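>>> build the 3D model from these lines:
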Amino acid sequence: MTHFSPIPPTAAPAAASARPAVEFRSVCKRYGSFTAVGGVSFAIETGTLVTLLGPSGCGKTTTLRMIAGLEQASSGSILIGGEDVTGRSAAERDVSMVFQSYALFPHMSILDNVAYGLVVGGMPKRQAAEAARAKLELVGLAGLEKRLPSELSGGQQQRVAVARAIVLEPRVLLFDEPLSNLDAKMRRRVREDIRQLQQSLKLTVVYVTHDQEEALAVSDRIIVMSGGEIAQDGSPRDLYERPASRFIADFIGDANIVPAVLDGRDGEIGRFRVGTAALALPHRGVSGGIVDLAVRPNAIRLSGGTSSEGVPGCIRYAAYLGDHMEYEVAVTLGGKEMMLFAAIPDVEAPFAVGDAVTVGFAPQGVTAIPA
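As a prediction, this is how the structure comes out:
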């Protein structure tokens, strides 16, 4: 695996300004009667990687394009480095974008691809080539300067696109679904490289993806969008462990949404029942009675046979995935049959389809969902 070269201490920028690198103030984008982004407000601190995450059509790419100046806001204000750039063109915003397609010039060497923006901006060719060569070394492509894009792998082309963006030394670097053209193993490697580079150079990055695992892996902060609005904004751990809604719990990683009864509270801890299984965990302000819990697949515990201390179930599907088993377990909760998805590390004595089991729950990986 190729990693980015280590960054010398002098390469890091000055201490982050108190002003946000990017700020949206009640920004709205309309296309006729359709509102793609509605009244969105957020601030992105200098030197952080913030991901805009959400399903297709949620408004995340439109938001990114408004930062870049490729779309104009219908209302509200967009600030970059404390300056209002709402009415400015893309060329006047001091941002660079790494596109989903990479958009490399096929007839140019990778050195010329990286130097192109500097040359167009008026820098002498020799100076631009030196700067481009330095950035190619930074992203682990030293020695490949004369190759054409077609002679590189997908991961190497992605690095060229990154080098071409950072050689301009933008205030903000934008990534639009940057890993969608790579296979699963290469996506993991390149996302590690992007994160390492961002942290080493203290770059301000706004990153768009629909892949929850990718967002959890690279981000300082995640802004989840739904229907053109912000559904939740927080750290990866906050979103995964403390989802603010059923949508977030279901969208960020796999989760089983199960009905439970809140029997009482002891300070911040609630006493919950899932069928006959008892759980003590933070109640997060939910009221008494029937509530929803988000249960991660690895929080489910399975034992053979039936027991009064858990929920009786039946294995309906079993799959061996090397280091764990995946099961679908039919249970009855709240008077309705439902399927629970479980990830169990025991692969030595797996359950078979049709086996009767008792379902239990580990407190870690279970959270109450606020109404």
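
>>> okay, CA-based contacts and neighbour counts for the rest of this
Will do.

>>> helices or strands up against the helix or strand harbouring L118?
Following DSSP states H and E, one finds L118 within helix 110-120. Using 3 or more CA pairs under 8 Å, 6 or more residues apart in numbering; DSSP states H and E, the elements in contact with helix 110-120 are helix 125-138, helix 154-166.

>>> could you point out which element follows the shortest one?
Note on helix 154-166: by DSSP H and E, the next helix or strand toward the C-terminus is strand 172-176.

>>> in the helix or strand just after that next one, what counts as buried?
Proceeding C-terminally, strand 172-176 gives way to helix 184-201 as the next helix or strand, assigned by DSSP H and E. Neighbour-count burial for helix 184-201, counted by 16 or more other CA atoms under 10 Å, picks out 186-187, 190-201.

>>> as JSON lines, those residues with distance to A134 would be great.
Putting the buried residues of helix 184-201 into JSON lines (distance: CA to CA, whole Å) gives the following:
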{"residue": "M186", "distance to A134": "24"}
{"residue": "R187", "distance to A134": "24"}
{"residue": "V190", "distance to A134": "19"}
{"residue": "R191", "distance to A134": "21"}
{"residue": "E192", "distance to A134": "21"}
{"residue": "D193", "distance to A134": "17"}
{"residue": "I194", "distance to A134": "17"}
{"residue": "R195", "distance to A134": "19"}
{"residue": "Q196", "distance to A134": "17"}
{"residue": "L197", "distance to A134": "14"}
{"residue": "Q198", "distance to A134": "16"}
{"residue": "Q199", "distance to A134": "18"}
{"residue": "S200", "distance to A134": "15"}
{"residue": "L201", "distance to A134": "14"}
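
>>> closest to N256 out of the residues you listed?
Checking these against N256 by CA to CA gives R187 as the nearest, at 26.8 Å.

>>> now the closest one: how far from T63?
From R187 across to T63, the span is 23 Å (CA to CA, to the nearest Å).

>>> just S303 next, same as before
47 Å.

>>> when those two are compared, which one has more neighbours?
For the pair S303 and T63, the greater number of neighbours falls to T63 (26 against 15), based on other CA atoms under 10 Å.

>>> residues in contact with the more buried one?
Taking CA atoms under 8 Å, 6 or more residues apart in numbering as the contact definition, T63 lies against V37.

>>> let's compare: structure for the following, please.
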Amino acid sequence: MALRRFDIEAGGDSFAFKPETEPNIEFWLGKYPEDKKRSAVIPLLWLAQKDNDGWLSEPAMRTVADRLGMPYIRVYEVATFYTMFKLAPVGKYHVQLCGTTPCMLRGANDLKKVCEKKIGKKMAVTDDQRLSWEEVECLGACVNAPMVQINDYYYEDLTPESLDEILGKLGNGVDVEPGNFVDRLNSAPEGGATTLKEDTLYNGSRNSVKGLPNLPESDAEEEPKSEAKGKPDREAPTNVDREEPKEEKLEAAEEGVEATQDAEKQIEGTRPEPLEIDGKQADDLKRISGVGPKNEDQLNSLGIHKFSQIAAWTPENVQWVEGYLSFRGRIERENWVGQAKTLADGGETDFSKRVDSGDVDSSREEGED
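From the prediction side, this is the model:
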């Protein structure tokens, strides 16, 4: 590993954490006993870097050492070892360009040329202090290569043209939305998904399936056959597209609803009573440990909106919901009912406190910082 030294002259003589950072510091210190609080050195160095325009000055490292009661040299050792810590000033927008093999094979070297053209040599900072860049090892987004991380966000599936446009906008003070820069969602195929598109894969209607595919013939249910031997009892699709009459579409939709209802009837246990309420009256079910945004949506679709409803679940209700959500044993294991009783009575749990303070990523609303 290359020798890394911090910039003494650029760091000034003093550093202080921002007032709004203090709750985060207390959160991390609260994770460790008083005599083990030096275990928080990495998160506190990260917070110091955030408060110091993206890099660690020597006074910032000393401040962290004083907070943790550590010798200065021990903090310096940590800061100089991990490349996540920058030891010299960086731009307002610091670009970390992945140059590891998958990104290199997909064009990372061409992206480097763009950075050199728009910014300069590695770790150079533009005269207006807006942009800087460096090459880093794998950032864990190989499927979306080539990509860069700018401050805290990923910009993926890049081309020299798209990166040039991104840097041009950031250089002019215009924010750029992170994410994919081709027509695909996350790491799905370009143009949209081509397989696993059936709604029944995700709506719980398949929970009633009792058998497994590809079982021996003696155990597997035979597929209905037509009179012609070996031919499935259905018409093969033709090459001629046709629009189904509205009556057929309506019948198909009604059959789908009936199939879902039949599937629900086959789930063991008793379905909880639904509750129809105004959306503003609903509780934030994500304050229950184990209930993320997706689980909350599924519960809401069942008419479950209040802590008091979950608190009143019987063992038969728990069994039914676990069957519907394919959560065998999870609700009891994570104590949803006990948590809901505490929250319904106006109390708090350790998890709900973390949600309320914004420390649980999966409980934040989409688009929230």
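
>>> need the TM-score between these chains.
Scored by TM-score structural alignment, normalised by the length of the second structure, the superposition of the two chains gives a TM-score of 0.24; 152 aligned residues with a CA RMSD of 7.0 Å.

>>> buried set for the helix holding L118 of the first structure?
Applying 16+ other CA under 10 Å to helix 110-120 of the first structure flags 110-119 as buried.

>>> so which of those residues is the closest to L262 of the first structure?
Distance to L262 of the first structure, by CA to CA, is smallest for V114 among these, at 59.1 Å.

>>> in this structure that closest one contacts Q157, no?
No - contact between V114 of the first structure and Q157 fails when scored by CA atoms under 8 Å: they sit 11.1 Å apart.

>>> what about E316 of the second structure, how many neighbours?
E316 of the second structure: 14 surrounding residues under other CA under 10 Å.

>>> roughly how far apart are it and W336 of the second structure?
Distance from E316 of the second structure to W336 of the second structure, by CA to CA: 14 Å.

>>> also V321 of the second structure?
Using CA to CA, V321 of the second structure is found at 12 Å from W336 of the second structure.

>>> what's the answer for D66 of the second structure, then?
The gap separating D66 of the second structure from W336 of the second structure is 42 Å, by CA to CA.

>>> which one of the two is surrounded by more residues?
A side-by-side neighbour count of D66 of the second structure and W336, using other CA under 10 Å, places W336 first with 21 against 13.

>>> and the residue lying closest to V261 of the first structure once chain neighbours are set aside, what is it in contact with?
Of all residues beyond its chain neighbours, the one nearest V261 of the first structure is I290 (4.7 Å), with distances taken as CA to CA, 6 or more residues apart in numbering. Neighbour list for I290 of the first structure: 259-262 [criterion: CA under 8 Å, 6+ apart].

>>> got the buried residues for the helix or strand hosting I42 of the second structure?
According to DSSP H and E, I42 of the second structure maps onto helix 41-51. Along helix 41-51 of the second structure, the positions that meet the burial threshold by neighbour count (16+ other CA under 10 Å) are 41-42, 44-51.

>>> helices and strands around that helix, which ones?
Secondary structure elements in contact with helix 41-51 of the second structure, counted by 3+ CA pairs under 8 Å, 6+ apart, are helix 22-29, helix 58-68, helix 72-81.

>>> quick one: it to helix 72-81, angle?
Here helix 41-51 of the second structure runs at 70 degrees with respect to helix 72-81, directions being taken by axes from the mean of the first three to the mean of the last three CA atoms, to 10 degrees.

>>> so E22 of the second structure versus R67 of the second structure, what's the distance?
Using CA to CA, one gets 12 Å for the distance from E22 of the second structure to R67 of the second structure.

>>> comparing these two, which shows the higher neighbour count?
Comparing E22 of the second structure with R67 by other CA under 10 Å, the one with more neighbours is R67, at 15 against 11.

>>> now do the more buried one against A60 of the second structure, distance only.
The spacing between R67 of the second structure and A60 of the second structure, counted by CA to CA, is 11 Å.

>>> checking A217 of the first structure next. Helix, strand or coil?
With DSSP: H, G, I helix; E, B strand; the rest coil as the basis, A217 of the first structure sits in helix.

>>> and it, how close does it get to D84 of the first structure?
Note on A217 of the first structure: its distance to D84 of the first structure, by CA to CA, is 32 Å.

>>> before we move on, what about V366 of the first structure?
Between V366 of the first structure and D84 of the first structure the computed distance is 43 Å (CA to CA).

>>> now swap in L53 of the first structure and tell me
As defined by CA to CA, L53 of the first structure lies at a distance of 25 Å from D84 of the first structure.

>>> higher neighbour count, those two?
L53 (28 against 15).

>>> residues in contact with the more buried one?
By CA under 8 Å, 6+ apart, the contact list for L53 of the first structure reads 60, 208-212, 215, 222-225.

>>> got it, and Y72 of the second structure?
Going by CA under 8 Å, 6+ apart, the list of residues near Y72 of the second structure reads 61-62, 65.

>>> which among those gets closest to Q96 of the second structure?
Using CA to CA, M61 is the member of the contacts of Y72 of the second structure that sits closest to Q96 of the second structure, with 22.6 Å.

>>> next, count neighbours for the closest one.
Neighbour number of M61 of the second structure under other CA under 10 Å is 24.

>>> surely it and E77 touch.
No - at 10.3 Å, M61 of the second structure does not count as touching E77 under the criterion of CA under 8 Å.

>>> ok so, going back, in CSV: the contacts of I290 of the first structure, plus secondary structure.
Supplementary listing: the contacts of I290 of the first structure in CSV, determined by three-state DSSP:
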residue, secondary structure
P259, strand
A260, strand
V261, strand
L262, strand
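
>>> those residues, buried ones only, as a ChimeraX selection?
The buried residues among the contacts of I290 of the first structure can be selected in ChimeraX (16+ other CA under 10 Å) with this line:
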select :259,260,261,262
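
>>> which of the contacts of I290 of the first structure lies closest to A128 of the first structure?
P259 (61.5 Å).

>>> how much space between that closest one and G304 of the first structure?
23 Å.

>>> got it, and L279 of the first structure?
As defined by CA to CA, L279 of the first structure lies at a distance of 20 Å from G304 of the first structure.

>>> neighbour count for these two, which is higher?
Neighbours per residue, other CA under 10 Å: of L279 of the first structure and G304, the larger number sits with L279, 19 against 14.
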